[in-house]
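*Asks:* Quick one: sequence plus predicted model below, questions after.
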Amino acid sequence: MARDVQITFDCADPAALAAFWAEALGYQVQEPPRGFDSWEQALDAFGVPPEKRNDASAVVDPEGSGPRLFFQRVPEGKQVKNRVHLDVRAAPGLAGDERMAALEAEAERLASHGARRLERHEPAPPLAGGHIVMADPEGNEFCLD
């Protein structure tokens, strides 16, 4: 039986990190619950105090096929390299210079939204097509692949 998957990020600023990943993946911030026109309205109704309103956020694939990404505030900062990371497929079907140019363009676009470029790995055919390692605004590593 297939299962739904949610990917959870521990972070300092859930709203900001959700906005970054929505931009990176073409996702959208999850809509508020039915019956509410905004998250502010829902949180008011639920009695959530203002200082707790950025404790969590989520983004979803607008087409409904990709996993939900959930962002939760934690007190500690990132300490070591991720053991699991996302690969953002920014150049599917491309190879060589064309692939690397597409990855570079996406790296620049995401850097303008707060990502940092960490390293570039050149193509090494036949098994490695080349990729760029990036970090999101809170330092979580991901690859442009």
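*Replies:* Cool, the structure landed.

*Asks:* all contacts plus neighbour counts: C-alpha atoms, from now on.
*Replies:* Noted.

*Asks:* so the residue nearest to the spatial centre of the chain is in which element?
*Replies:* Most central in the chain under CA atoms, centre = their mean is Trp21, positioned 3.1 Å from the mean C-alpha point. Here Trp21, judged by DSSP states H and E, is contained in helix 14-25.

*Asks:* let's bring in a second model and compare:
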Amino acid sequence: MTAPLHWKLVIDTTDAQTLADFWAAALGYEVEDQSRLIAQLLSSGDLPEAAVTEHDGRRAFRGLAAVRHPEDPYDAFTGIGAGRRLLFQDVPEPKTVKNRLHIDVHAEPDGRDDLVARLETLGATRLREVNQGPAGHWWVMLDPEGNEFCVA
């Protein structure tokens, strides 16, 4: 039997730091703090200052940010998670079509409406409600950059 593979979901963005903040709050994840790694790379000359920005009072990689599940393992020095993880990377082109891959967020029993309302306060937008009776009932929503996700 082959061991399961490690993976992360990479999401193209126009503002990686802001979208990481949204998804960390939406999912109850933590934004990875890679400031120690960045400090070491800067001091050794392996990273130019232009590759770094500041966000929420700490140094971060420009155009890159990640969030990880708070209970999954991570490297304390690099801040990089070794479990459930989303990586956001800035790209030059804007989003133009529907996502081919999306996140489904599952609410607690009878908690879908409260979760949808909470996500709206974080910057999400309701796109449409889907009710297929016994097969399922969910909201299609947009994150702050217009990426579709579902709340069931």
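*Replies:* Good, I have the coordinates. Note that the coordinates shown come from a computational prediction; the quantities given were computed from them, not determined experimentally.

*Asks:* ok so, going back, so how far is Pro92 of the second structure from the alignment partner in the second structure of the residue nearest to the centre of the first structure?
*Replies:* Under the alignment by TM-score structural alignment, Trp21 of the first structure pairs with Trp23 in the second structure. In this view, Trp23 of the second structure and Pro92 of the second structure are 21 Å apart by CA to CA, to the nearest Å.

*Asks:* just checking, what's the longest helix in the first structure?
*Replies:* Scanning the first structure for the longest helix, with DSSP state H as the assignment, gives helix 96-111.

*Asks:* residue boundaries of the strands in the first structure?
*Replies:* Using DSSP state E, the strands found in the first structure span residues 6-11, 28-29, 56-60, 68-73, 86-88, 116-121, 131-135, 141-144.

*Asks:* okay, and the fourth one goes to which residues in the second structure?
*Replies:* Here strand 68-73 of the first structure aligns to the second structure at residues 85-90, judged by TM-score structural alignment.

*Asks:* repeat for the fifth one
*Replies:* In the comparison with the second structure, strand 86-88 of the first structure aligns to the range 103-105 (TM-score structural alignment).

*Asks:* That stretch vs the first structure, average distance?
*Replies:* By mean CA distance after the TM-score superposition for the first structure, the fitted stretch 103-105 of the second structure averages 0.5 Å away from its aligned residues in the first structure.

*Asks:* Can you give me the first-to-last residue distance of stretch 85-98 of the second structure?
*Replies:* 22 Å.

*Asks:* ok, and what's touching that stretch?
*Replies:* Residues outside stretch 85-98 of the second structure that contact it (CA atoms under 8 Å, 6 or more residues apart in numbering) are 7-17, 19-20, 63-69, 146-148.

*Asks:* Now a PyMOL select for only the buried ones of those.
*Replies:* Entered in PyMOL, the line below selects the buried ones among those, by 16 or more other CA atoms under 10 Å:
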select buried, resi 11+12+13+14+15+16+17+19+20+63+64+65+66+67+68+69+146+147+148
